[in-house]
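# Give me a model of this one.
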Amino acid sequence: MKKNGPSSFEDILFEIGTEELPATNLADIFEHENFFEAKLKNIFEEHRLLFGEARVWATPRRIVCFLKKAASAQMPRETMTKLLSREDAYAADGSPSEKLGVILKHRNLTAKDLVVSPLNGKDTVFVKKIEPVQKTAALLPGIFEAFVQSLSFPKNMRWDDSGITFPRPIRSLLCFYGNKSIPLAIGNLRAKNETFIFSKSRRLRFAVKDIGAYFQTLKKNGVIPDPSERKKTIREELEKLARVSGAKLYEDAFLLSEVNFLVENPHALSAPFGEEFLKLPLEVLAVSMARKQRIFSVVDGRGRLLPRFLAVLDGQAKEKQKKAISKNMENILHAKLQDSLFFYHEDTKTPLEKKRAELQNLVFLKNAGSMLEKSDRLARLAKALAGELGLGAADQKSLERAAHLAKADLLSLMVGEFPELQGVMGKYYARENGEDEAVAAAIGEQYLPRTVSDPLPATPAGSALSVLDKADLVVTAFGLGLEPTSSLDPYGLRRSAAAIVKIVLERKMPLSLDRLFQEYRPAPAPRQKLEAFFRDRLKAVLLEAGYKEDVVEAVLACGDFGALQAAHRRVEALSAIVREPFFAGARKVAERTVNILKGNKEKLPDRIDPSLFAEELERRVFERYEQFQKPITDAVRTGDFRLATSLYGEGFFAILDQFFDKVFVNAEDLNVRRNRLALLRAVRDLYVPHVADLSRIQAGVS
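You can find the predicted model right below:
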């Protein structure tokens, strides 16, 4: 094996051709974090292979990995393994000791493999090993086999005796490094220089000579491998067709995401349906079309549904075929909408209050009681936390009533047919039952935001109910040990927690997580996990809002981050002053006090003893502490973090600079040393635990 690094760089292509993959699985993966892409990057980095860009794309029938400018060979790596101290390894005359000789013989090493290097101030003998460098082309078969086997889906299947599992059978493999075909195998299937494209229900084979030819073949046949590009194309075609009818596309982010992974060669069509169905609520019509036939609705300028639908086909169809497809869709839709009309009329015969009692027969989560118990819990939380949710008397009354009825629509025929209409139907049925509009609106908003593109609840009671409902799910799930893993989140707990954070921050609710958790009294272990979980969600929301990571980390490292609104205010305030002249001084004070106390394991006195001061600078620092204690504490208490930071730097930067220069903190006298550390702790604790650990903020960067 050669020992040098890469000498050239080429693109890499790997395609997994499959039978039709589940669209919802692909949407969950590629619409959010795309952890397939993260897996691909990680495996190449673990193999010490440099690359410029790594992408993983998917269509219903293929998963494509594409890396730009990948190195031709691994980067060299040198490892150092500690053996012995030099004095144990060699005799006085420099000859190997008996102990070293035994180690060399046992490990099949020679003196040439050894180097002497200092470790913690002591010369130490190490084994120096330069790992062999392998060519990329030789590594790719193993890399991609490991990559395929690492991909996790909600459900996998086996289709032959190879032991390989995947959501659908893998039917073809294709791999190139530059223009060189890579002979790899996964299970019983070997890679070939060919790809397949479906046209008119036929699987057509296309020979592929290199990476460029692969992408040309896809483009020529209308296949768009990149989901984001394909989604953009679908949206543009739908909006264009809607404009032809003088309408606008009705937004349905979930449907668009799903359809995006049902087609790889998208083409749209438009057709009418009967006006008699427009008496149904807009959401019912839209969902009836979207979920049963995956077709899109259109609305007029005032947001009213029009009697026309849009559909996306996989592949180009002739005009005659389009008409036949449209007519067939219209007939099916007519039958579905007749069912929806029947459900609506039947549901309105029974008030929500009467339906509510039957919630005892619905399970919330396994081992977590019924939906009636959850409904009762929401009503209790609404009463207990209304003040922390920022509600006045009228909104509190609406919240309590909405929480009481929130889950009753789960027993309706309409929600039984269309589960995604839960809450929405509760709103319409509450209106039919004569409930106040604020109550109906809150019931309708309790699940918002369902997706990242959804708006937040608009009403005070709706915002509060949404927070309580999501918090109940998250806290209960953690109590049952159902927290999400790195790749799976079946209960949508990350999404729920992020939504809670966003609503609390946007609506400026004074709610603290500590107060919320008090209502559940979770055991210590779930409580700690919950705090870490919400901390991560708060961090993600703040980073998404554009705040710098080091500023966010500085705030979350101390203080009560569970008071979400207060944590946000501290991040906002510090972000506005990081470039102010006084900030550098305050940062240095925090850095010096935090760092010197970081490794301290001694028990420090609760109070500073001035009689133990041995240096004039100790007394001066203490005087500064007494002088600035009240103004800084008052500024922190009133939320004037600019003033608090300014006073912190002004009060202690110069004096601590002198102190650390002239006073030896770790004095030999135990009492003097502990007293000095207690003094520095007092300076640190004036600011750091209440505002931010400024030592985490990069100097002059944020």
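
# Please count neighbours and contacts with C-alpha atoms only from this point.
Noted.

# how much space is there between K128 and K82?
With distances taken as CA to CA, to the nearest Å, K128 is found 9 Å from K82.

# how about stretch 245-259: buried residues?
For stretch 245-259, the neighbour count (16 or more other CA atoms under 10 Å) marks 247-250, 254-259 as buried.

# Also stretch 670-685?
672-684.

# Sitting in strands, which of the buried residues of stretch 245-259 do you find?
248-249 (DSSP state E).

# ok, so of the buried residues of stretch 245-259, who is nearest G479?
Nearest to G479 among these is F254, at 29.8 Å by CA to CA.

# residues near the residue nearest to that closest one when sequence neighbours are not counted, how many?
Among residues not flanking F254 along the chain, T451 sits closest, at 7.8 Å (CA to CA, 6 or more residues apart in numbering). For T451, the neighbour count with other CA atoms under 10 Å is 13.

# Now show me the structure for the sequence below, then we'll compare the two:
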Amino acid sequence: MNTCLLEMGLEEVPAQMIQPAAEQLRQCALQFCKNHQLGEVQVRSFSTPRRLALVLENLPDQQPNRTKELKGPPLVIAQTPEGEWTKAAEGFARKHGIDLDAAEIRKIGGKAYLFVSRNVAGQSTGSLLKDNAPNWLQQLSFPKNMRWGSYRTRLIRPVRWLVFLWNGTVLPLSVENVQSSRETRGHRFLCETPVALNHAKEYEAALEQAHVVADPDKRKQRILDQIRELEGVQGFRVETEVELLDEVTNLVEWPTALVGEFDERFLELPPEALVTSMAVHQRYFPVYDARQSNLLLNRFVTVRNGDERSLTTVQQGNERVLRARLSDAQFFFNEDRKHAPEYFLAKGGQAVFFQGRGSQQDRGFRIQQLTERIAEQLDFSPEQRQQASRIAELCKFDLQTQMVYEFPELQGVMGGHYARLLEEPEVVCRGIREHYLPGYAGDALPQNLQTVPVALADRLDQLAVAFSLGMIPSGSADPFALRRAAQGVMQLLLGLQLELCSQDLVAAAVEVLTKQQNPDLETVKLHQQLAGFLLQRQRWQLREQGLAHDVVEAVLKGEQTQPLWQLRMAQYLESVQSQPSFKLQVEAVLRAVNLSQKNPLPPEFAVNPERFAHKAEHALHVVVAALPDHITSPESFMETLAQLEVPITRFFTEILVMDENPETRHNRLGLCQWISAWSLQHLDLRELVFPGE
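You can find the predicted model right below:
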């Protein structure tokens, strides 16, 4: 069996782009092996900041021989009525080098076609790789592809070298002016000369000798091992957050972990400010007391891209950089503490939220008004309403602080700290921080109930403002994260089991915005667009929970707009959908619904019991007249549905609804319309698909 190596050397690629690119390359190779029937080929991916590489092992000498079926012209064109081959058939045979005597006649869609089979010899794997590998590199997609110099190739960074080996033989490959060879590159500073590879199998070991750990998983494990060793020696605990560890792994080729320190006075800063300065801005790992898990120490772990030489110098350099950043943070923190929240709220009056929709201060007023309305819908006590209103009033004040201006990641976090220093109630301090939750699908939800109306109001106002300005997401473009905001609304309503109607929330958001900013807004259109957008997110949310498409459509196309009710109804529908009795109940109701839809009456039409001539009409009217206007649970809806089955079936069995007498006909259709309106008020049973249909 054979081994192939493909390596593309580049200038340093941004860390977050390396693994997606490496996976793209691996998928190209896997698809290539599948398409060409090369068997169980092992495809290994390697990547560092300066290279993307593949090693394909267990490659056969050539792909297997195969039979290829060729579809020719229709038989009416390929043969004359006398059975002679036409020029069309002869041209087909000549083009593919086959004998028409071996042709077969097959029918496709009732039409006869000419078919022939041709034996195709397998190509050598090396030649297939030579022809296909250039496409793999050309198909690489980065978030920011660029052109370099006068070349047409678009990549994230310039290509510096190429290695393309079939066992020990160099295969030809070029990217602009760079030609493939057997020479790779080691560490930029620890191995200054090119590394010649005699065989593709040598790749990983040869780079190890050249101070490059090419396998990202092994590189990550080496970093973890070094950190654990430092923990054992130093007696502290290092927080190795997954995303940071992955980023650091893709920043180095030869990792060496070391410990640094900073002045203890900086521990007066909020822990989040310290962690952000270290982890987000400097890619350092925060260090905690081993006995008190949440107690930050004035130390950090960083990973250099090099060996253990001059570690003291490297340590001092990193300490100097962090000291400058923490000094700035401490200055901003102290300056912010000189002012009350009202000072920053007033500053928000000079900060535009959206052009044409007021300032951040205006937005704060809207959030507060909307919060009070939602709190009322949630039946908050007077104390809870007051707390929710205070959270809403202060939830955005920290956006104008110097600390958040320098560290945007700390919005909400710093507001909570500043409020706590000013002795605001703890529920308010936590609410300022938690109203940003959830930040993404699957994120935590606010713990305090008083925070919930603020979190909803924040997102609803953002959506209403954006939609009023025509900033509606289209395709994959969503620069203002409106889908995430709408998704957050649904996560709050469903995750916290809030019995709130999305239509009511939208109406409140539109009304508050209109009154403050523009009484001339097209409120009806805005309401429809925003409600439809939330409905799409609700559809996505229900499908994500594994609910069937037909069930989701049934509940969403009803007139009920409470997401929690829709979720519970959808779950209940799935549990009873396979029951024969439920299918009979639905079919009975649908007879009335379908007949009503085909023969509509004015909405105000009233059934007149005095015109009933049959007992079946009276029996159905008794049940229909008792239909509850408000269904509190899916179970009660199903109970009512079951009560309708027998009288509806009897009604259609014993009576001709479409009577010749218009008054009689309309009266009977009125019963059907009554049933239809009640049914559609809750869900659209027409969308349901039963097993076997």
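
# picking that back up, which pair of the buried residues of stretch 245-259 of the first structure spans the longest distance?
A247 and E258 (22.6 Å).

# Which residue lies nearest the spatial centre of the second structure?
Centroid-nearest residue in the second structure: A441, 7.4 Å away (criterion: CA atoms, centre = their mean).

# Just the element for that residue, please.
Following DSSP states H and E, one finds A441 of the second structure outside all helices and strands.

# repeat for L679 of the first structure
Using DSSP H and E, L679 of the first structure maps to helix 670-685.

# chain center to that helix: distance?
41 Å (CA atoms, centre = their mean, to the nearest Å).

# Packing partners of it?
Packing partners of helix 670-685 of the first structure (3 or more CA pairs under 8 Å, 6 or more residues apart in numbering; DSSP states H and E): helix 581-598, helix 616-637.

# what's the angle between that helix and helix 616-637?
Per axes from the mean of the first three to the mean of the last three CA atoms, to 10 degrees, the angle that helix 670-685 of the first structure makes with helix 616-637 is 30 degrees.

# Distance from the chain centre to the helix or strand containing A206 of the second structure, please.
Using DSSP H and E, A206 of the second structure sits in helix 203-209. Distance of helix 203-209 of the second structure from its chain centroid, counting by CA atoms, centre = their mean, is 38 Å.

# With the first structure overlaid, how far apart is that helix on average?
Compared with the first structure after fitting, helix 203-209 of the second structure deviates on average by 4.3 Å (mean CA distance after the TM-score superposition for the first structure).

# Name the next helix or strand downstream of that helix, please.
Counting by DSSP H and E, what follows helix 203-209 of the second structure is helix 216-234.

# name the helices or strands packed onto that following helix?
strand 42-48, strand 236-238, helix 242-249, strand 255-261.

# 7 Å instead, please
helix 242-249, strand 255-261 (3 or more CA pairs under 7 Å, 6 or more residues apart in numbering; DSSP states H and E).

# For the first one, give me the average deviation versus the first structure.
Right, helix 242-249 of the second structure. Superposed on the first structure, helix 242-249 of the second structure shows a mean distance to its aligned partners of 3.8 Å (mean CA distance after the TM-score superposition for the first structure).

# so the residue lying farthest from the centre of the second structure is in which element?
Computed with CA atoms, centre = their mean, the maximum C-alpha offset from the centroid of the second structure is found at E82, amounting to 63.1 Å. Using DSSP H and E, E82 of the second structure falls within no helix or strand.

# So it versus V76 of the second structure, what's the distance?
Taken as CA to CA, the span from E82 of the second structure to V76 of the second structure is 11 Å.

# picking that back up, put together CSV for the buried residues of stretch 670-685 of the first structure, with distance to P225 of the first structure on each row.
Shown next, in CSV, are those (distance: CA to CA, whole Å):
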residue, distance to P225 of the first structure
V672, 70
R673, 66
R674, 65
N675, 67
R676, 65
L677, 61
A678, 62
L679, 63
L680, 60
R681, 58
A682, 60
V683, 58
R684, 55
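
# what comes up buried for stretch 18-28 of the second structure?
Quick answer for stretch 18-28 of the second structure (16+ other CA under 10 Å): 18-19, 21-26, 28.

# Please read the previous query as pertaining to stretch 177-189 of the first structure.
177-179, 181-186.

# go on, stretch 533-550 of the second structure?
533-539, 541-542, 547-548, 550.

# Please report the distance of the alignment partner in the second structure of E483 of the first structure from R484 of the second structure.
Aligned against the second structure by TM-score structural alignment, E483 of the first structure finds its counterpart in P473. P473 of the second structure sits 11 Å away from R484 of the second structure, taking CA to CA as the criterion.

# Repeat that for D289 of the second structure.
To R484 of the second structure, D289 of the second structure is 36 Å away according to CA to CA.

# repeat for K347 of the second structure
Counting by CA to CA, the gap from K347 of the second structure to R484 of the second structure is 28 Å.

# How many neighbouring residues does G415 of the second structure have?
For G415 of the second structure, using other CA under 10 Å, the count is 26.

# element containing the alignment partner in the first structure of it?
Under the alignment (TM-score structural alignment), G415 of the second structure maps onto G426 of the first structure. In this structure, G426 of the first structure sits in helix 424-432 according to DSSP H and E.

# same check, this time on V571 of the first structure
Per DSSP H and E: helix 564-577 holds V571 of the first structure.
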